[in-house]
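Visitor: prediction below, plus the sequence it came from.
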Amino acid sequence: MSHHAHAVHAQDPTLANRYGTDQDRPSRRRLWVGLGVLGLLGAVLLAVWLGLNLSVGNIEYKDVGYTIEDDGNATVTFQVLVPEGVQAECDVLVMDSHAAPVGFRTVRLVSVPQDQRDTPSDAQQVYTVDVRTVVRGDSGVVEACRKL
């Protein structure tokens, strides 16, 4: 019977004897974890870089007010910050009481050179623009500003 037990043992070795030990798995797992961490770090750095590049040099604008002069004219006042050396323009829109456009004008902007600025707020300029309308307007806004 011991001969039979020995024969069964020879035919049924342990899994480690049959398939080998799991020594190369941790290093492969470490490799994938490392690559995942590097990929995630790369994605974060790319997002930060893109965010900074898209925000630096942007034109910032804000509506200040409007005046409806009569049935054919309105004025729109807005504040804008144009980075030095950037040429830009803004679209000014006058709308009626139903928010339908009744007047439109594109205004070319000029940036203040750095050497003429005493403080960062000196870069902001206020524009008051006359806009002709086809009927009496109800409100006026800056629709968009863009680099040229």
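Guide: Structure received.

Visitor: going forward, measure contacts between C-alpha atoms and count neighbours the same way
Guide: OK.

Visitor: nearest spatial neighbour of Glu89, skipping sequence neighbours?
Guide: Excluding the flanking residues, the one nearest Glu89 by C-alpha to C-alpha, 6 or more residues apart in numbering is Arg108, at 4.2 Å.

Visitor: from Gly36, how far out is the one you found?
Guide: According to C-alpha to C-alpha, to the nearest Å, Arg108 stands 48 Å off from Gly36.

Visitor: alongside the first one, take a look at this:
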Amino acid sequence: MRNPQTVGSPAPSDISQRYGAARRGLSPRAQRGLIVGALLLAFATAVWFTVSLNIGRLEYQDVGYTIVSDSRAEVDFEVTKDFEDTAQCMLHALDDSYAIVGARIVTIGPHEGSSEAQRSRYYSAELRTEYRAVTGIVDSCWLVD
């Protein structure tokens, strides 16, 4: 019977002479350093995304409404935007079946301020209605170029 190692496969010393010595893995200290570096990079990336996504963000919310008469409603709302941005908001007056009975687009221009808290401002706008409204809302807001 033949020995399979001697007939077809080269000896381990022949392989190391032909291809070089086998590579060693990273030391445990180097592995820990790579893991810590990867974690720091992931944390820095998360912070960068959080900050960059919050800059230039436009937010809006309803604050209140007043039904002035059968043909008028007033909507109070808050808009948070960068100081130099111009935004437009679509306001709706709704009846008791949630049908739109009045609509208006309001343009909100740049304003003065220097702190993060001053990015938010309160606004009030009057809408003419076709029928008596029961509520007023801010449907949407967008930035204007």
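Guide: Structure's in. What do you need? Just so it is clear, the structure is predicted and the values come from calculations on it, not from any experiment.

Visitor: picking that back up, how near is the residue nearest to Glu89 of structure 1 to Val135 of structure 1?
Guide: In terms of C-alpha to C-alpha, Arg108 of structure 1 sits 25 Å off from Val135 of structure 1.

Visitor: how about stretch 123-138 of structure 1, which residues are buried there?
Guide: Ala123, Gln124, Gln125, Tyr127, Val129, Asp130, Val131, Arg132, Thr133, Arg136, Gly137, Asp138 (16 or more other C-alpha atoms under 10 Å).

Visitor: what's the answer for stretch 70-84 of structure 1, then?
Guide: Neighbour counts over stretch 70-84 of structure 1 (16+ other C-alpha under 10 Å) mark Asn73, Ala74, Thr75, Val76, Thr77, Phe78, Gln79, Val80, Leu81, Val82, Pro83 as buried.

Visitor: same check on stretch 46-63 of structure 1?
Guide: Residues of stretch 46-63 of structure 1 classed as buried by neighbour count (16+ other C-alpha under 10 Å): Ile59, Tyr61, Asp63.

Visitor: packing partners of the longest helix seen in structure 1?
Guide: Across structure 1, the longest stretch assigned as helix under DSSP state H is helix 24-55. Under the contact criterion of 3 or more C-alpha pairs under 8 Å, 6 or more residues apart in numbering; DSSP states H and E, helix 24-55 of structure 1 touches no helix or strand at all.

Visitor: ok, now which ones touch the residue nearest to Arg117 of structure 1 when sequence neighbours are not counted?
Guide: Distances taken as C-alpha to C-alpha, 6+ apart place Ala123 nearest to Arg117 of structure 1, at 6.5 Å, with adjacent residues excluded. Shown in contact with Ala123 of structure 1 (C-alpha atoms under 8 Å, 6 or more residues apart in numbering): Leu81, Val82, Pro83, Ser111, Val112, Arg117.

Visitor: what's Ala123 of structure 1 aligned with over in structure 2?
Guide: Here Ala123 of structure 1 is matched to Arg119 in structure 2, going by TM-score structural alignment.

Visitor: return the distance of the residue most central in space within structure 2 relative to Gly109 of structure 2.
Guide: By C-alpha atoms, centre = their mean, structure 2 has its centre lying nearest to Leu53, at 5.0 Å. Computed as C-alpha to C-alpha, the Leu53 of structure 2 to Gly109 of structure 2 distance reads 22 Å.

Visitor: and what of Gly64 of structure 2?
Guide: 21 Å.
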